[in-house]
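Chemist: Everything below, folded, please.
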Amino acid sequence: MKTLITNLNGHCLFDASRKTQTEGIIILHEGKYRKTDLEDFLKGGDIKIETEDPYEACMKIEDIIRGTKKHGKVFVACNGRGLGPFLNFVANKVGVDGVFTCYKNKIVRLPILKLDLSDTRMRILKILYLNDLTAREIGEEVKISRAMVYKHLKSLMDLGLVKKSNSLEKYSITNAGKLSIS
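Modeler: Below you'll find the predicted structure:
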């Protein structure tokens, strides 16, 4: 079964469902949602994401995508409003069969992007999510040399996932880093 997960509505939603030839549709929204005749025509439902925390929103979207993938192919169509950027990010992170956006009332397929983080870098991010740590403390936790810690930290800082904390001795995770481990 092909399923479209989207935050689109109206004509763009109809075009996205035609382009992907989906059998089911899941519409994600944040608040008041006005159902149209089109949504009645398409099989599926709508899910309200109620949270102010972007990390939590990404976790919920990831759960929805992973649950849907068990039933077949998953496509994502989103715009830049509301949950759209998070939906796009999680779709690329988890890996879906296609990502689409609506541009000037036309559906455009976007290339799949991959956030390529090694297991060690993911462990560093997860450790920093819990506490700000020095390079030495990170090395002890992850069980790698301090030189390797600095190499990984530099890479993570270049990606904007880690920053030096206010004390300048410790490293902390950024909001982007928190989203990348969701």
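Chemist: CA only for contacts and neighbour counts going forward, please
Modeler: Will do.
Chemist: What's the first helix or strand after the longest helix seen in the chain?
Modeler: For the chain, the longest helix by residue count, based on DSSP state H, is helix 54-69. Per DSSP states H and E, helix 54-69 leads on to strand 73-78 as the next helix or strand towards the C-terminus.
Chemist: Helices of this protein, start to end?
Modeler: Under DSSP H, the chain gives helices at 10-20, 37-41, 54-69, 84-94, 119-130, 135-142, 146-158, 175-180.
Chemist: Before we compare anything, build this one as well:
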Amino acid sequence: MKTLVTNLRGQCLFNVSMKTQPDGLIVLHYGKHRKTELDSFLKGGEIRIDTEDPQDALNRIMEIIRGAKIHGDVYVAYGSGDIGPLLNFAANKEEVAGIFTCFGEKVVQLPPFELKISKTRLKIMKMLTLNDFTAVEIGKEVGISRAMVYKHLNGLIEAGMVKRSHSMEKYGITDAGVLAMT
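Modeler: Here you go, the predicted structure:
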């Protein structure tokens, strides 16, 4: 069985459905939703993501994908909107069979991405989920030199996973960092 999990609407949803030929369809939406005529022709379920917390939304989307994977291959098609980027991220984390979006009305299959975080950077990120720490504190806890701490922190800052505190003395994890650890 093939299931398409999507937040798409209209012609783009129709085009992706024609390309993937799913047996089941799960349409995700956030906030108010207005049904279209096309919705009545597509068989499947509708799930409203009703949280204001992006971490909770991501976890819910990943649960939905995992549940669909029990029955066979899962394809994800996402568009813009509140949950589109989270749906794309979840699709990559859950390693679905295919990820699609639309450019105009053309269906585009996207390659999966791989988020590579070294064990040391992961240790730093886990530490920063507990509290903000200085580079010296991070080095002592992780067991690396101050130079290596700064190298890892700069890489994590560049990737948007870690930020400097207002005093510029301590470091903390960003929302993106928390999502990456999900």
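Chemist: And the TM-score between these chains?
Modeler: After superposition, the two chains reach a TM-score (TM-score structural alignment, normalised by the length of structure 1) of 0.88; 182 aligned residues with a Cα RMSD of 2.0 Å.
Chemist: ok so, going back, which one of the helices of structure 1 is the most hemmed in?
Modeler: helix 84-94 (a mean of 21; mean count of other Cα atoms under 10 Å).
Chemist: name the helices or strands packed onto it?
Modeler: Using 3 or more Cα pairs under 8 Å, 6 or more residues apart in numbering; DSSP states H and E, the elements in contact with helix 84-94 of structure 1 are helix 54-69, strand 73-78, strand 98-103.
Chemist: what's the average distance of the longest helix of structure 1 to structure 2?
Modeler: In the superposition with structure 2, the average deviation recorded for helix 54-69 of structure 1 is 1.9 Å (mean Cα distance after the TM-score superposition for structure 1).
Chemist: chain center to that helix: distance?
Modeler: 8 Å (Cα atoms, centre = their mean, to the nearest Å).
Chemist: how big is the angle separating it from strand 73-78?
Modeler: 140 degrees (axes from the mean of the first three to the mean of the last three Cα atoms, to 10 degrees).
Chemist: now helix 54-69 of structure 1 and helix 84-94, what's the angle there?
Modeler: Per the same axes, to 10 degrees, the angle that helix 54-69 of structure 1 makes with helix 84-94 is 60 degrees.
Chemist: helices and strands around helix 54-69 of structure 1, which ones?
Modeler: With contacts defined as 3+ Cα pairs under 8 Å, 6+ apart, the packing partners of helix 54-69 of structure 1 are helix 84-94, helix 175-180.
Chemist: Looking at these, which is nearest to Asn131 of structure 1?
Modeler: The stretch from those with the least distance to Asn131 of structure 1 (Cα to Cα) is helix 175-180; that distance is 12.3 Å.
Chemist: hmm, who's touching that closest one?
Modeler: Contact with helix 175-180 of structure 1 is made by 54-55, 58, 93, 125, 129, 160-162, as judged by Cα atoms under 8 Å, 6 or more residues apart in numbering.
Chemist: cool, stretch 135-148 of structure 1 as well?
Modeler: Stretch 135-148 of structure 1 is contacted from outside by 120, 123-124, 127, 149-150, 170-171, using Cα under 8 Å, 6+ apart.
Chemist: Kindly report the same for stretch 86-99 of structure 2.
Modeler: Residues outside stretch 86-99 of structure 2 that contact it (Cα under 8 Å, 6+ apart) are 6-7, 54, 57-58, 61-62, 65-66, 73-78, 109-114.
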